[in-house]
Structure formats: C-alpha cells, structure tokens
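In: just to be clear, the model below is a prediction. Sequence and coordinates:
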Amino acid sequence: MGKNMASSLLLLMAALLFCAELVSSHVNIEDHPTDSQVVKGPNRRLMAFVDCGAQCKVRCGQHSRPKICLRACGTCCSRCKCVPPGTYGNRHLCGRCYTDMVTHGNKPKCP
C-alpha cells in the first residue's frame, strides 16, 4: 500500500468517525419543540406554533359551559393556528379562518 493510499484511507476513516459521532449525538426534535411548523398540502407554508391547550384554557376559563368551549376552541385552534386574546371578543384578530367557521346550525363555531 502506497503512502498516498494510506493517507486517503486515514482521511476516510476520520470522516466516518466524525459522521458517526454526529449521528450518535443528534438531538430529538420532539424533545425541543420549534416555534413554527409546516402545514402539509397544496398550500404549504410555515405557520407559528400555537399551544392550543393552554390558550384555550385561558379563553374558556370564564365560559358558562367550559367543556363545550374547550372542544370548539381546540378545533378552531388546530385548524386556524390562532386563539384570540382574552376570554371574550377579539375574534377578528385571528382572521377569516377563525371568524368564518360555523356550526351545522350556521352559528359561529369558534369562541
């Protein structure tokens, strides 16, 4: 084996060790949620991450029927990626997705 071939082999082994170290020390993405997520489908776009559970709990905190409010809020949040601030009103701040969603009875769905 020539000197040139031996140095190439050492370089290749060093590169493989480096790659193995990178793979073994990778960070799991689920352990560290990002601030955004990709929406799949024909209209792909990057949308901000929203903690629907926590924000809906605040939104429905003073509602007379909190379980129904939480269910509707969770659906609206997962579809629109937004929950209006406060416990009432401000629906326009989440845009048309949130304001235009209606129930089967043609009433506003999102709290």
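Out: Okay, I see it.
In: only C-alpha atoms for contact and neighbour calcs from this point on.
Out: Fine.
In: residue boundaries of the strands in the protein?
Out: In the chain, the segments counted as strands under DSSP state E are 36-39, 45-48.
In: how far out from the middle of the chain is the last one?
Out: Shown here is strand 45-48, whose average C-alpha point lies 8 Å from the average C-alpha point of the whole chain (C-alpha atoms, centre = their mean, to the nearest Å).
In: likewise the first one?
Out: The chain centroid and the centroid of strand 36-39 are separated by 5 Å under C-alpha atoms, centre = their mean.
In: buried ones in it?
Out: Neighbour-count burial for strand 36-39, with 16 or more other C-alpha atoms under 10 Å as criterion, is recorded at no position.
In: ok, second structure coming up, stack it against the first:
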Amino acid sequence: MAKLSCFSIAFFFLALVFAIEVSHVTALDATAAKYRPTGGEGSLRPEQCAGACDFRCSATSHKNPCLQYCNQCCQKCLCVPSGTSGNKEECPCYNNWKTKEGGPKCP
C-alpha cells in the first residue's frame, strides 16, 4: 500500500511539473507572437518597436547594437521582420536602409 501511495505522489508531481512547463511554453509563444509583425511596412505603432526589437534581437550575442539599430529602423519604417534573423523582404524600408559603407543598417 505504501508503494502505491509513493507512486501516486510521484505521478501527481510529474503531472504538475508537466502542466507548469506547458503553460510556461504557451505563455512564451503568446508573448513572441505579440511581437511578430505580420502586416509589413507600417504595421507597427512606434510604441510597439521596443517589444518587436527585443524579440528580433533575442538570439544575437551583440544585443545592445542590435537593439539600437533595430529600434532606429523600426521608428523609421514601423516594421520589424518576423523571426530573429532573415525575412527582411517583409519590410522593404527596413531591408533597403544602408550604412554609409553600403552595408545593411537594420539587423
């Protein structure tokens, strides 16, 4: 009887941990989806740029410059491409803004 009780407690604990993990992942997905623009140029309001750029720059090891340039580009273009890299064709303004040297300005 004691083994059944320990098994039941262990099963309950594992089910609880799983439920917490699933809800945490769902919350992260919902937060990320909130900052994934889908409308292209002009699809964001200026106050949404910080969140969109936080997501855009989340995978880089050069976070500060990425955030600086992303926010600058977002304020001008009101668009940030989806994902943490690539997809710049979604935002032509963001994609076509170049540095003095001719390289991409926006991350």
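Out: In hand now; what should we look at? Here the structure is a predicted model, which is why all the values come from computation and not from measurement.
In: and the TM-score between these chains?
Out: Between these two chains, after superposing, the TM-score reads 0.56 (TM-score structural alignment, normalised by the length of the second structure); 65 aligned residues with a C-alpha RMSD of 1.7 Å.
In: L22 of the first structure: which of the strands of the first structure is closest?
Out: Evaluated over these, closeness to L22 of the first structure peaks at strand 36-39, with 24.3 Å, by C-alpha to C-alpha.
In: I'd like the strands of the first structure as a markdown table, with distance to V58 of the first structure appended.
Out: Converted to a markdown table, those look like this (distance: least, C-alpha to C-alpha, whole Å):
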| stretch | distance to V58 of the first structure |
| --- | --- |
| strand 36-39 | 21 |
| strand 45-48 | 19 |
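In: who wins for proximity to V83 of the first structure among those strands?
Out: Per C-alpha to C-alpha, nearest to V83 of the first structure of the strands of the first structure: strand 45-48, 12.0 Å.
In: looking at the strands of the first structure, which is nearest to L70 of the first structure?
Out: Among the strands of the first structure, the nearest to L70 of the first structure by C-alpha to C-alpha is strand 45-48 (20.6 Å).
In: isn't K88 of the second structure up against K105?
Out: No: assessed by C-alpha atoms under 8 Å, K88 of the second structure is found out of contact with K105, at 11.6 Å.
In: sorry, back to before: nearest to A14 of the first structure, out of the strands of the first structure?
Out: Comparing the strands of the first structure against A14 of the first structure with C-alpha to C-alpha, the closest turns out to be strand 36-39 (35.7 Å).
In: so the closest one aligns onto which residues of the second structure?
Out: Counting by TM-score structural alignment, strand 36-39 of the first structure lines up with no residues of the second structure.
In: what packs against that strand?
Out: Packing contacts for strand 36-39 of the first structure, counted by 3 or more C-alpha pairs under 8 Å, 6 or more residues apart in numbering; DSSP states H and E, involve strand 45-48.
In: what packs against the strand it packs on?
Out: Here strand 45-48 of the first structure is seen to pack against strand 36-39 when contacts are counted using 3+ C-alpha pairs under 8 Å, 6+ apart.
In: perfect, that will be all.
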